[in-house]
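J.: Provided below are the primary sequence and the corresponding predicted coordinates.
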Amino acid sequence: MFEWLRVFWQGRIFFLARGDQLPRFLNQALKDGVVLYHTQKSERGMRAQIKLADFRCLRRAARQTHTRVHIVAKYGWPFVAARWWRRKGLLTGFVIIAMALTVLSQLVLSISVSGNRNVISSDVLERAEKLGLKTWAYSKNLDLNQIAKALQEQLPDAAWIGIERNGTDIKIKISEKIRPSIPKEAGNLVASHAGLIKEIMVIQGNPQVHEGETVRAGQVLITQALNPSLPSKTTAPNSAVNNAVARGFVRGRVWYSAEKQILLVEDKVEESGRVATGWGIKFGSRVIMVTTQNSPFEQTNKEVTSPFLQPWRNWSFPVEVIRVNYKELHNVHLERSVVEARQLAEQAARTEVQSKITPMVQIVEENVKVLPSNSGAERVRVEVETYEDLAVYANP
């Protein structure tokens, strides 16, 4: 590897020497300190390789022996550099493009918001811009974790906000809180889950609960306040138009649980991992299989996809190429020990609990209980206690 780099850096010339005194030419070149590589004799003369720096030293030997030296090829960095140096404009363009791409790759060129339904995207982008996250900003100077945390504090309906950077693209992912459907409580903050209140912070409105109180899902936590800027006689006293929407945070402890049971002896059907693929053509509802018309397995799970032709707007192609994957199924007899069954049940219960919990919520405590069950099975219950914001707006 290093020898190849040395040869490439020095540069080599492939030449053909022709004449009647080639042995004398070769001896004279060696006396002048010229090193020849890969010397070969041919019908047309002698072929050899020489360093670029030694090529001028061949003039004396060629002149004394009346030998004609013809360059066949040139190889190495000196010739590449000379060729690019003659194209200064193109080289300058490449340098400018590389510098521009380097600078642009460090900037934020696009910002997108996903996962939101009730939270307005324009509001999220406006608040993010005030925190420094905007287009043409230098991405290395942005603390995305702190910006996500600040956005989550400013948006009461957001249970979790994550910001992901993918090159020059910034994606703001939002997981909204579950809002109970309580039409009469529009504009009020209600409890998204049952829990024990530990902290209340009212920004606007009237608190209806206090710290240390246990609330149920849908219970009103903060009611909207009367808007003094509007005359109360123009609308009904309880109208949301005449009231200021409640704002604030109510944090407390919430409990989640899940139970799972795993059999010690179980017979089931599952995929073996073997897959056979067939290709076909679909005309409307008619399918013509070109390869692998039938599944080669006794039990199979057939999956049909169209990897090439996709519908465009409201128009679809009349002819469609489809791919059919035949996944082999086989019967499996499982015998588990008590420890293995408990571990699988605990893992399944924990996965179900995690699906109920809002991402990035602080987990205070987790308990795993082995429950009594019938012989031949193990039942496990996982209980998780979290500390999260309970206040959400009710769905009208």
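T.: Arrived safely. Numbers count the residues shown, from 1 in each chain.

J.: For the rest of this, base every contact and every neighbour count on C-alpha atoms.
T.: Will do.

J.: what does stretch 327-336 contact?
T.: 263-276, 297-303 (C-alpha atoms under 8 Å, 6 or more residues apart in numbering).

J.: which residues in the stretch 51-200 of the chain form strands?
T.: For the stretch 51-200 of the chain, the strands defined by DSSP state E, counting those that start in this stretch cover 68-75, 110-114, 158-166, 169-176, 189-191, 195-204.

J.: Most tightly packed of those?
T.: With neighbours defined as mean count of other C-alpha atoms under 10 Å, the strands of the stretch 51-200 of the chain peak in mean count at strand 189-191, which reaches a mean of 28.

J.: on contacts alone, who are the packing partners of it?
T.: If you count contacts as 3 or more C-alpha pairs under 8 Å, 6 or more residues apart in numbering; DSSP states H and E, strand 189-191 packs onto strand 220-223, strand 391-393.

J.: Relative to residue 36, how far out is residue 129?
T.: In this view, residue 129 and residue 36 are 68 Å apart by C-alpha to C-alpha, to the nearest Å.

J.: which residues touch residue 71?
T.: Contacts of residue 71 (C-alpha under 8 Å, 6+ apart): 13, 14, 15, 16.

J.: Does the second one touch residue 40 like I think?
T.: No. Under the criterion of C-alpha atoms under 8 Å, residue 14 is not in contact with residue 40, lying 11.3 Å apart.

J.: tell me, what's touching the two both at once?
T.: Here residue 14 and residue 40 share the contacting residues 47, 48, scored by C-alpha under 8 Å, 6+ apart.

J.: okay, the two: which has more neighbours?
T.: Neighbours per residue, other C-alpha atoms under 10 Å: of residue 14 and residue 40, the larger number sits with residue 14, 18 against 11.

J.: And stretch 270-289, what's buried?
T.: Within stretch 270-289, the residues scored as buried using 16 or more other C-alpha atoms under 10 Å are 275, 276, 277, 278, 279, 280, 281, 289.

J.: Find the residue closest to residue 261 in space, skipping its chain neighbours.
T.: residue 379 (4.2 Å; C-alpha to C-alpha, 6 or more residues apart in numbering).

J.: In contact with residue 261, which residues?
T.: Applying C-alpha under 8 Å, 6+ apart, the residues near residue 261 are 345, 377, 378, 379, 380.

J.: alright, now check it against this:
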Amino acid sequence: MLLIKLWNCLRGYVIIKIVGLYTERLINQAAFQGLYLWDVRRIEENALLAKVSVKGFLKLRPLARKTRCRIYILQKKGLYFALNRLKRRKVLLAGVVFFVAAVYLLSSVVWRVEVNVQNEVLKNSVLKDLEQWGLKPGVFKYNLDKKYFLDKILHNYKNVSWAEIEIRGSRVIVELVERDMPPEVEEGTPCHVVADKDGIIYEVLPLRGEALVKPGDTVSKGDVLISGRVSLTGGDGEEKELLVRAKGIVKARVWYRESVEVPLVETVKTYTGRVKRAYKIRWGSKELRFQLGDVKFSSYEEEDLKAMPVLPPALGNVSFTPMLYKEVREESRFLGVEGASLEAERRWGKGLKAS
């Protein structure tokens, strides 16, 4: 019903007053011929108010003559009449078209580029590079290739671990997360090579310094693998200690632990095949849903179909979305320890065993 009213608002309708001794007969004959009238109410003993579409009004007039009723148009509503009024005002229509085109054009252009990161030096550097790469105020936002700019940022800035580009209105916002880089050590400064993770050593190749571990050793994060302290024995037999910048290759097997919880009794949802259609109009963060009748399913899931824009993006984010209420049936299934273990293996694709 609401969908029909919305459609009539788009194509235009009239608010009419029906006067006569046989107003009920006129309404009945209109219904018999398939003419849709809504918001019908009696205002006087021999007078009714109603709403009818433009096409329906033209078909209603012959019925009014047969039932000896008179019809008066009180108001004309809807997009149809609004466009007709604009046609008679060509200057106003041209102004509206120009205004809409100007708003659309201005809203399609990037007016500001922002980079969100705490490091001011990094922010200014990225802004400068983005301008050279083509992302700057004045470009059309619909032609922006986000992946191109993200790849350029991540390739040129090794200290950036994550980047994202978001378009908000006429602004382009670049979110950056800095990588925790190891402290820079000047060439020639003595230092050790230490373990970054726990693991079991399987290869050691010291290029400079003294190896303190061998294959098969177990190390913890922070342990010294190659020492920068090198002991040398001189020609006079005196032992001296030399501090160097340790360098080498140390490989180890590291392990990662993951877990998954699987209940012994699992609730399984299955679709029954019964669905109910509904619709919603969304504008901004608000939405209006309408449907014929209530959803009588005891348990169901909602599924949005493809959204269709109602207005151009420049005039607002308004969309019309068909949706489905899909009935589901919930059943409890006992898995047991063995079944839960198999389900865990299926989810992770690896041999997790129940403890």
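T.: Okay, I see it. This one's a predicted model, so the numbers in the text were calculated from it and none came from an experiment.

J.: Can you calculate the TM-score here?
T.: Overlay of the two chains. TM-score (TM-score structural alignment, normalised by the length of the second structure): 0.39; 216 aligned residues with a C-alpha RMSD of 6.2 Å.

J.: ok, back up a step: from the contacts of residue 71 of the first structure, which single one is nearest residue 196 of the first structure?
T.: Proximity of these to residue 196 of the first structure was ranked by C-alpha to C-alpha; the top entry is residue 13 with 84.8 Å.

J.: For that closest one, give its distance to residue 353 of the first structure.
T.: Distance of residue 13 of the first structure to residue 353 of the first structure, given as C-alpha to C-alpha: 73 Å.

J.: Tell me how many other residues crowd the closest residue to residue 239 of the second structure other than its chain neighbours.
T.: Distance criterion C-alpha to C-alpha, 6+ apart; nearest residue to residue 239 of the second structure, sequence neighbours excluded, is residue 233 at 4.2 Å. For residue 233 of the second structure, the count of nearby residues is 10 (other C-alpha under 10 Å).

J.: Next: residue 127 of the second structure.
T.: Residues lying near residue 127 of the second structure (other C-alpha under 10 Å) number 17.

J.: Same check on residue 53 of the second structure?
T.: 24.

J.: and if you look at the one 4 residues further on?
T.: Summarising burial for residue 57 of the second structure: neighbours were counted as other C-alpha under 10 Å, giving 20.

J.: got a list of what it touches?
T.: By C-alpha under 8 Å, 6+ apart, the neighbours of residue 57 of the second structure are residue 14.

J.: That one is in what secondary structure piece?
T.: helix 54-66 (DSSP states H and E).

J.: Please enumerate the helices of the first structure.
T.: In the first structure, the helices defined using DSSP state H lie at 2-10, 22-31, 58-64, 77-85, 88-105, 121-130, 144-154, 338-356.

J.: how many degrees apart are the second one and strand 68-75 in direction?
T.: Between helix 22-31 of the first structure and strand 68-75, the angle formed by their directions is 60 degrees, by axes from the mean of the first three to the mean of the last three C-alpha atoms, to 10 degrees.

J.: Next, the buried residues of helix 22-31 of the first structure.
T.: 22, 25, 26, 28, 29.

J.: same deal with the last one?
T.: Of the residues in helix 338-356 of the first structure, those buried by neighbour count under the rule 16+ other C-alpha under 10 Å are 341, 342, 344, 345, 346, 348, 349, 350, 352, 353.

J.: same question, the fourth one
T.: Burial within helix 77-85 of the first structure, assessed by neighbour count using 16+ other C-alpha under 10 Å, is assigned to 77, 79.

J.: Give the other helices and strands that it contacts.
T.: helix 2-10.

J.: Now do the residue nearest to residue 239 of the second structure against residue 211 of the second structure, distance only.
T.: 18 Å.

J.: what's the answer for residue 309 of the second structure, then?
T.: Distance, residue 309 of the second structure to residue 211 of the second structure, by C-alpha to C-alpha: 67 Å.

J.: Ok, residue 155 of the second structure next?
T.: 34 Å.

J.: do residue 30 of the second structure as well
T.: Residue 30 of the second structure is 99 Å from residue 211 of the second structure, by C-alpha to C-alpha.

J.: what's the answer for residue 163 of the second structure, then?
T.: 39 Å.

J.: The two: which has the busier surroundings?
T.: residue 211 (21 against 16).

J.: Count the residues that sit near the nearest residue to the more buried one once chain neighbours are set aside.
T.: Leaving out its chain neighbours, the residue that sits closest to residue 211 of the second structure by C-alpha to C-alpha, 6+ apart is residue 226, at 4.4 Å. Using other C-alpha under 10 Å, residue 226 of the second structure is surrounded by 28 other residues.

J.: just checking, what packs against the helix or strand residue 226 of the second structure falls within?
T.: Element membership for residue 226 of the second structure (DSSP H and E) is strand 224-227. Judged by 3+ C-alpha pairs under 8 Å, 6+ apart, strand 224-227 of the second structure is in contact with strand 193-194, strand 210-211, strand 247-253.

J.: elements contacting the longest one?
T.: Using 3+ C-alpha pairs under 8 Å, 6+ apart as the contact test, the elements touching strand 247-253 of the second structure are strand 199-208, strand 224-227.

J.: which one of those is the most hemmed in?
T.: Mean neighbour counts for these (mean count of other C-alpha under 10 Å) peak at strand 224-227, with a mean of 23.

J.: so after that strand, what's the next helix or strand?
T.: Next along from strand 224-227 of the second structure, by DSSP H and E: strand 229-233.

J.: which of the residues in the next helix or strand after that following strand are buried?
T.: Downstream of strand 229-233 of the second structure, the next assigned helix or strand under DSSP H and E is strand 239-243. Going by neighbour count (16+ other C-alpha under 10 Å), the buried part of strand 239-243 of the second structure is residue 243.

J.: can you give me the angle strand 239-243 of the second structure makes with strand 229-233?
T.: Using the same axes, to 10 degrees: strand 239-243 of the second structure against strand 229-233 is 150 degrees.

J.: With adjacent residues omitted, what lies nearest to residue 280 of the second structure?
T.: In this structure, residue 280 of the second structure finds its nearest non-sequential neighbour in residue 289, 4.2 Å apart by C-alpha to C-alpha, 6+ apart.
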